[in-house]
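> when you get a sec, could you give me coordinates for this:
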Amino acid sequence: MWTLRGCLVLALAGCVAGVGVSTTPAGPVLVEPPAGVVTFTNTSGVVLNCLAKGDPPPQIAWFHLNHSPVTNVPGVREVLGNGSLVIWPFSGTEYRQDVHAAVYQCRASNPTGVVLAPPTTLRAVVVQEFEVRVYDEYVISGNTAVLRCVVPSFVRDLVTVTAWVRDHAYHIYPSAHGDGKYQALLDGRLLVHKVEAADSYATYRCRVLHTLTATTAASNTARIIVHDPRERQIPRMVTKSTTLQISDTKPLVLPCVAHAHPPPEYRWWQVRGDEKLPLMTSSNSMGVPIGGGGGDGGGAQGWGRGGVVVLDPTRLELVDESTTLVCQASNEAGRTTMEVRIERSAKVTAHLSPRVLVVDAGAVGTLRCQVPGSHPHSISWYKDGHVLTPGGRIAITDGGSTLEVRGVGRGDSGMYQCFVRGSKETVQDASELRLGEATCTAHTLRISSEGIKGGPDKGRTRESFLYVIRVNCLTKCVKLFPDV
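The predicted structure follows:
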């Protein structure tokens, strides 16, 4: 039989538990999740770390996308005691797609709940020799030559052009503006402006760096072959229409090169709806500032030589995070154009609030996932590692950014996450939902004096006493004592 003293102790414990709720999640929170794509060589292997904090410290486990646990493969793959996932070095003949090109997901868990890291795709590169080449370029006198450093496709996105070398001695390094005659672009191309017959005697080669192995390589040598046509030639665009990403901090160099006789003049416009706002007007040999006062330049600022324009991302106005620029090359024989679509390359971030949500039993819990910027994205919700879909007590509104849990009960406490998927990456944030106070219905407990062990009324008459206890607790309300 429960005693009155025991009843009061339990009631007080429930009330005290609701005092001074921490704003720091006790559940697991990812401190440093692994990157979305991890590229490594077969000679180095790779270690994937998944750092998380919580109280108590969370356990780390790794899973495949089908939710099956990642198992150890002796000498190939191993999950260490500290939670790190190791892919050991391997030879080219030991490559396994299910290991070295697989998608893994880290899971952190403790008694409060579970959180998932965004999936990590491994990309193992088997080290092999490669050759880079440069080809002769035929150019009309007075035009701009475009030399390209041609890298094999299997290693192209792992190789950076570090310099061009003229006549085995003069080095030309990538820059936004060049020196007037030569400009090595950040994408690896070399522009030689206003070529003349003397340029035919120089040789050019490119030097590259493998970003994973730190090895360097040099191409063969090539020449610019200059010729003078006798008849007029309509401009022919050498650079092509494309889509480029612009960061929030780095300038963007846009080359517009056409070959024609006589040499063409270039104009740039920014397209805004039905309007075309001029960015730059120049002869093929003049550098002209663009939109320096925030007028016709639409907030863009840069300098051009020939058809090259440099955009300052802090001054360029983008509509819906993108814009279209048009370059026109023209001479007395005709004209041609190319278009460049510029997209803002902003890092996707997510912030889930509040960090700790305390909800009374039966009430509504609301979490909001804030995604700065207007770039395209999608949002999905998880609770303790399981996806949430709208329906029943779960509502997802405001384009996916708001989650409501209605009629909150004990089973709803735990860790909630919003995953934000952008065009190139996926990020997440997590919050903890805790069950708050719930006022229990008063229970009428009729306890005889004999049932109050050690109480002040022990030994008195069998008169019944009526005790009414109203209990506030953090757990579900229960009837602690039966009527007697």
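> going forward, measure contacts and count neighbours with C-alpha atoms only.
Will do.
> can you give me the helices for the stretch 201-350 of the chain?
Using DSSP state H, counting those that start in this stretch, no helices are found in the stretch 201-350 of the chain.
> contacts only, for the most centrally placed residue in the chain.
When C-alpha atoms, centre = their mean is applied to the chain, the residue found nearest the centroid is residue 425 (3.7 Å). Residue 425 sits next to 36, 348 when contact means C-alpha atoms under 8 Å, 6 or more residues apart in numbering.
> again, but for residue 463
Here residue 463 is in contact with 448-449 (C-alpha under 8 Å, 6+ apart).
> quick check: residue 358 vs residue 413, distance?
Distance check for residue 358 against residue 413: by C-alpha to C-alpha, to the nearest Å, it reads 9 Å.
> one more, please, to line up against the first structure:
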Amino acid sequence: MGNTAVMRCHIPAFVRDYLTITAWIEEPTGRVVQPTGTIVGNQSSRYLMLQSGELYIRNVDSTFNHRTYKCRARNRLTGETFTSVVRQNFVIEVYDEFPVMGNTAVMRCHIPAFVRDYLTITAWIEEPTGRVVQPTGTIVGNQSSRYLMLQSGELYIRNVDSTFNHRTYKCRARNRLTGETFTSGSSGKLIVTESHSFVSPRITESKYQVNSIKGETVALPCLAQGWPLPKYKWFKKDGVERISLAANDRVDQMDGILVIRDVSPSDSGIYQCIVNNTIAEEKVETELTVRIPLSIQLLPERQSVDVGKAALFNCSVSGHPINTIIWERNHRRLKSGFNADIRFIAKDLIHIDAVNKEHRGMYQCFASNDFESVQAYAELQLGDDPPEFREVFPQQTLDPGPSLSLKCIAGGTPLPQITWQLDDSPIPESLRVRFGDYVTKDGLVISYVNISEVRVEDGGGYACKADNGVASIEHFAKINVLGPPVVRPMRNITVVASEPLIVRCPVGGYPLESITWERAGHHLPYNHRQKVHDNGTLEVYHIERATDEGLYTCVAKNKKGQTAQSTVYVRVHIKPVIEAFAFPTSLREGQRSSILCTVSSGDMPITLQWFKDNVPISQHKGVRVNEVVDYSSTLLFESLTLDHKGNYTCIATNTAGTVSHTTSMVIH
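Down below sits the predicted model:
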């Protein structure tokens, strides 16, 4: 109870390669679980069907005791669908037993090996008395301590005499999978013999090992045949010492059967039974193992971790004993020391120092002992993963005429969007220029630009940019097309004062001797803030409206003296500048007060806003906003209260940007 149950569809080997498990059907609910993990008609995260066909049912409880499951399979060759159960006939037998009068007889139910794991002995029927003995040791219809049926199915009949010679015994079994009940095909008879001479005790019934679960009642058998009737004594071994067991509220002895009620792991150990009569003595040892059912939980059950960040999984196992804990990822074994990127902090704790794409998937933790195995699973999903190029186009030089295809492949989480530019400008689509992209099954975005009949004006600096909201990356490479210089038209540029201006000249043609810039008939650079790079890129640092706004011309020239040029207009915008302001330091409750926010410079129009403690100020609570002109705003306080204290911010915005100034009001 509380663990995860795993249902498997067992397919004969000769057709296993051709069948695919497509669904599981749960009865009587009618629930159908498919490999996606979704449940047709009733959604629940309690059920999960893996692509390999196993059905996982989490956190099972007593309500599942009456549910049955069938798997549905499809033949990949013929398309046929199968939902069936294969039955195999079998017979249960009970053989005759020959106890010595006065001793204990043991009747056994012999079940074929191929169904032994699925059948439970539920009762014994004695004829002609009609007596029914069940595992509790009680006898339906006629109570008697002479009969005892163990949980393992054996029937013990104590102190047999000649009246038992005419009695026969059948066992009844139930199939735990189908619920069907079976009765043995044959009856076993008791043939009680008398001993006319002394017989040394001979132990005929004992168990080398008995396994039990905490809280159960366990019976350790030690039965012998002999004359005079053997006497029994039980001990528990403690190292080299033996501790005699006396009857109490938990421990009792019925002839040679030691009964221990409400067992716990502390009862585990070696028990010794000594049998003797006046002739001889014999002993036997039984190892009792009391376990607590294993329970397992893998936490967290689902986590999303960004690439490069750490992840931790804790496999919490309870129960006794816990012999092994095994880890798997996507059905592959994880071993300490063999997976350098995964550290085993403890056998139940794994740590991933830096998560990458290989780490995502399902993690399973298996705990087992000699009696059972339990498992739990958890999922590691990738969180934000910056884009990464897997393949990019190279720089190349070609003649006009042939077609050109440029390709960029990138991955990331979420999937990146790839855009293309030519010399910092979007590439227009036309009859000759086509774009395309698609996503592969591996989660990679493939984007390409195809250009047919390449022309000289198609040459320049091409860039593909991958952006997924987490980060942005860019690949840039020159495509040189042989021919005379060509400078494509440039769009006007707007730049904010004090910031740098960077303009790449959109030039084609190859080879070129020089790429230069001019302004107002002067070659650049002509001051320390200007720089022209060999590739034709112009940089102007700390740009100013008065000296830098205007027309700029890029001129490209080859060794033949052929030239081409294009002009761009640079417009400089100026951000607002707020004059510093502050509240007086001697403000008191009940006073009037005001504060003025003035923008001393910056392009118009300007928008002004007031905030108190990062919340917009509304016209209430004794505060008014007064705007006399577009570049000035005043806060008016009619009567100061303690509610007015806090941080006040004036925000000024125009087309060039946004600036703010904050001051604190303290009221005494």
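> re earlier: counterpart of the residue nearest to the centre of structure 1 in structure 2?
Per TM-score structural alignment, the equivalent position to residue 425 of structure 1 in structure 2 is residue 373.
> ditto for residue 246 of structure 1
So, by TM-score structural alignment, residue 246 of structure 1 is matched to residue 212.
> isn't its match right up against residue 218?
Yes. Contact criterion C-alpha atoms under 8 Å: residue 212 of structure 2 and residue 218 qualify, at 6.7 Å.
> looking at these two, which one has more neighbours?
Set side by side, residue 212 of structure 2 and residue 218 show more neighbours around residue 218, with 24 against 20, by other C-alpha atoms under 10 Å.
> now residue 419 of structure 1, nearest residue through space, not along the chain?
residue 428 (4.4 Å; C-alpha to C-alpha, 6 or more residues apart in numbering).
> who's in contact with residue 21 of structure 2?
Contacts of residue 21 of structure 2 (C-alpha under 8 Å, 6+ apart): 9, 52-53, 71-74.
> secondary structure element for it?
strand 19-27 (DSSP states H and E).
> skip ahead from that strand and say which helix or strand is next.
Next along from strand 19-27 of structure 2, by DSSP H and E: strand 31-33.
> just give me how far stretch 58-67 of structure 1 sits from the chain centre.
Per C-alpha atoms, centre = their mean, to the nearest Å, the displacement of stretch 58-67 of structure 1 from the mean C-alpha position of its chain is 21 Å.
> helices or strands up against the lengthiest helix in structure 1?
Taking DSSP state H as the criterion, structure 1 has its longest helix at helix 4-17. Applying 3 or more C-alpha pairs under 8 Å, 6 or more residues apart in numbering; DSSP states H and E, one finds that helix 4-17 of structure 1 makes contact with strand 472-473.
> I'd like the distance between the match of residue 425 of structure 1 and residue 326 of structure 2.
From residue 373 of structure 2 to residue 326 of structure 2 the distance is 11 Å (C-alpha to C-alpha).
> so what sits against both of these two?
In contact with both residue 373 of structure 2 and residue 326: 366-367, using C-alpha under 8 Å, 6+ apart.
> rewinding a little: what do residue 358 and residue 413 of structure 1 both touch?
433-435.
> kindly reformat the residues you listed as CSV containing neighbour count.
What follows is those, written out as CSV (neighbours: other C-alpha atoms under 10 Å):
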residue, neighbour count
433, 25
434, 25
435, 25
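> in strands, which of the residues you listed fall?
433-435 (DSSP state E).
> on that earlier part again, trace the longest helix of structure 1 over to structure 2 and give me the residue numbers.
So helix 4-17 of structure 1 sits over no part of structure 2, by TM-score structural alignment.
> residues touching the next helix or strand after that helix, excluding its own?
As assigned by DSSP H and E, the chain's next helix or strand after helix 4-17 of structure 1 is strand 29-32. Contacts to strand 29-32 of structure 1, defined as C-alpha under 8 Å, 6+ apart, come from residues 49-54, 108, 115, 117, 430.
> could you redo the last one with a cut-off of 10 Å?
Contacts to strand 29-32 of structure 1, defined as C-alpha atoms under 10 Å, 6 or more residues apart in numbering, come from residues 49-55, 57-58, 106-109, 113-117, 415, 417, 428-432.
> run the chain-centre distance for that strand.
Counting by C-alpha atoms, centre = their mean, strand 29-32 of structure 1 comes out at 15 Å from the chain centroid.
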